[in-house]
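Peer 1: sequence-free structure coming up:
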């Protein structure tokens, strides 16, 4: 029984180390880019336009690379770095406090992510794409190869570049070249098809991480009681 418990704890620790290690690397890279954006938006913009694909160049245009975006990205990525470090170090050191805090934060993140997903999906379903949402609207048009109904119906309105694709950035898109699919209908159909699977995947991932941290913590408690 003791051997089985130890084996389960090692498996839980391995999962925590692998997942949090990958997350830590990705968030650290994102944090570094956000600091670069805060320190020198111009040089980052030049780097993006030197090596980026047409879609990346269009989405990460100079006007989109602002200090405010850098600060927000640094805050989010820095927070994720702290949580990943907590889970990684807690799994390695068997710290009861860190593992408990990590488990709690992971469940709170699940609630936050589900709330944000519900809010944005409801907004997209009810209102469609809104220009005040900025680059997200362009990204969604490119991903779904769609355009807005009000753009396709109004020939006098100049379509956004993303209604034609990244090759037409910044203002070469015309009403004769736009995507045929309507964004609101396309995104709504996609959400109806995959929304449940997305919620389930988020729940499974976070519950597994939380359970692994509690299993590892339980093993630590049993060792400390000896």
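Peer 2: Yes, it's here. Not measured: the values here are computed from a predicted model.
Peer 1: only C-alpha atoms from now on, for both contacts and neighbour counts.
Peer 2: Fine.
Peer 1: I figured residue 191 was touching residue 123, is that so?
Peer 2: No. Contact criterion Cα atoms under 8 Å: residue 191 and residue 123 do not qualify, at 11.8 Å.
Peer 1: okay, these two: which has more neighbours?
Peer 2: Of the pair residue 191 and residue 123, residue 191 is the one with more neighbours under other Cα atoms under 10 Å, namely 17 against 13.
Peer 1: pasting the second one now:
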């Protein structure tokens, strides 16, 4: 009886969590298709209703077909993983539940590796120009700037906030906090929480999947 109750709780967690992920993936896929099919329309809505920061972070040249394809493929990938967990939990499929638990664990390793790579890069080298659009996001989020003290060097627009877009930023108007130092302090403060949160979520889903699978296996033998 206790095992049956535990299996039902595990199934409820799997179904609710994966259903939310599937809804999110569907929205992300729709956004990707929208960018692919009609980028001008989404640009119009951003310019008409978006905040100043949203407007400068998503310029016309950023919302291209490549971005739409990348978002769509990413949404499809995570949608099918969530569908595997949802269907496996409902039908008690031993194969789907086992594959889902393995994929969830592998995703945990991949996410931790990516976070470690990028955070280590920032701590060691600071914000790099070849990081692309993410550099503007980091400067705006942390209200910081790199070392642009020379008068003949114009800082990137994001060093002055959204009002510096596209080329209205000067050294005397830029943020005074150094990005490498500011982001390093933030990472050292919150990295344990980030890794722990990721681990708890993925281990919980993987454990629920294995628990549901164990109940399915025991039921098939009785």
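Peer 2: It's in. Predicted model, so just to flag it, every value in this text is computed and none were measured.
Peer 1: TM-score of the superposed pair?
Peer 2: The TM-score (TM-score structural alignment, normalised by the length of the second structure) is 0.96; 222 aligned residues with a Cα RMSD of 1.2 Å.
Peer 1: residues in the first structure aligned with stretch 55-71 of the second structure?
Peer 2: Mapped onto the first structure using TM-score structural alignment, stretch 55-71 of the second structure covers residues 57-73.
Peer 1: list the buried residues in that stretch.
Peer 2: Buried residues in stretch 57-73 of the first structure, counting neighbours by 16 or more other Cα atoms under 10 Å, are found at 57, 58, 59, 60, 61, 62, 65, 66, 67, 70, 71, 73.
Peer 1: and which of the residues you listed is nearest residue 185 of the first structure?
Peer 2: Ranked by distance to residue 185 of the first structure (Cα to Cα), the buried residues of stretch 57-73 of the first structure are led by residue 59 at 23.0 Å.
Peer 1: any idea how far residue 108 of the first structure is from the closest one?
Peer 2: 31 Å (Cα to Cα, to the nearest Å).
Peer 1: ok so, going back, from the buried residues of stretch 57-73 of the first structure, pick the one nearest residue 3 of the first structure.
Peer 2: Ranked by distance to residue 3 of the first structure (Cα to Cα), those are led by residue 73 at 44.1 Å.
Peer 1: the nearest residue in space to the closest one that is not next to it in sequence: what's it in contact with?
Peer 2: Closest residue to residue 73 of the first structure apart from its sequence neighbours, by Cα to Cα, 6 or more residues apart in numbering: residue 34 at 5.9 Å. Counting by Cα atoms under 8 Å, 6 or more residues apart in numbering, residue 34 of the first structure touches 69, 70, 71, 73, 74.
Peer 1: quick one: residues contacting residue 160 of the second structure.
Peer 2: By Cα under 8 Å, 6+ apart, the contact list for residue 160 of the second structure reads 169, 170, 173, 174, 175.
Peer 1: over in the first structure, see which of those residues survive.
Peer 2: Retained in the first structure: 169, 170, 173, 174, 175, out of the contacts of residue 160 of the second structure (criterion both residues aligned by TM-score structural alignment, their matches' Cα atoms under 8 Å).
Peer 1: so which of those residues is the closest to residue 205 of the second structure?
Peer 2: Closest to residue 205 of the second structure, out of all of those and judged by Cα to Cα, is residue 175, at 42.0 Å.
Peer 1: now stretch 170-188 of the first structure: which residue numbers in the second structure?
Peer 2: Structural correspondence for stretch 170-188 of the first structure: residues 166-184 of the second structure, per TM-score structural alignment.
Peer 1: just the buried positions in the matching stretch, please.
Peer 2: Judged by neighbour count using 16+ other Cα under 10 Å, the buried positions of stretch 166-184 of the second structure are 168-171, 174-175, 177-180, 182-184.
Peer 1: give me the distance between the residue nearest the centre of the second structure and residue 21 of the second structure.
Peer 2: Among the residues of the second structure, the one closest to the centroid is residue 111, at 9.4 Å (Cα atoms, centre = their mean). Note on residue 111 of the second structure: its distance to residue 21 of the second structure, by Cα to Cα, is 16 Å.
Peer 1: then residue 78 of the second structure?
Peer 2: According to Cα to Cα, residue 78 of the second structure and residue 21 of the second structure sit 8 Å apart.
Peer 1: translate residue 32 of the second structure into the numbering of the first structure.
Peer 2: Using TM-score structural alignment as the criterion, residue 32 of the second structure maps onto residue 34 of the first structure.
Peer 1: element containing its match?
Peer 2: helix 2-39 (DSSP states H and E).
Peer 1: so how much does the longest helix seen in the second structure differ from the first structure once superposed?
Peer 2: Under DSSP state H, the helix in the second structure containing the largest number of residues is helix 179-221. Its matched residues in the first structure lie on average 0.9 Å from helix 179-221 of the second structure after superposition (mean Cα distance after the TM-score superposition for the first structure).
Peer 1: having no further points to raise, I will conclude here.
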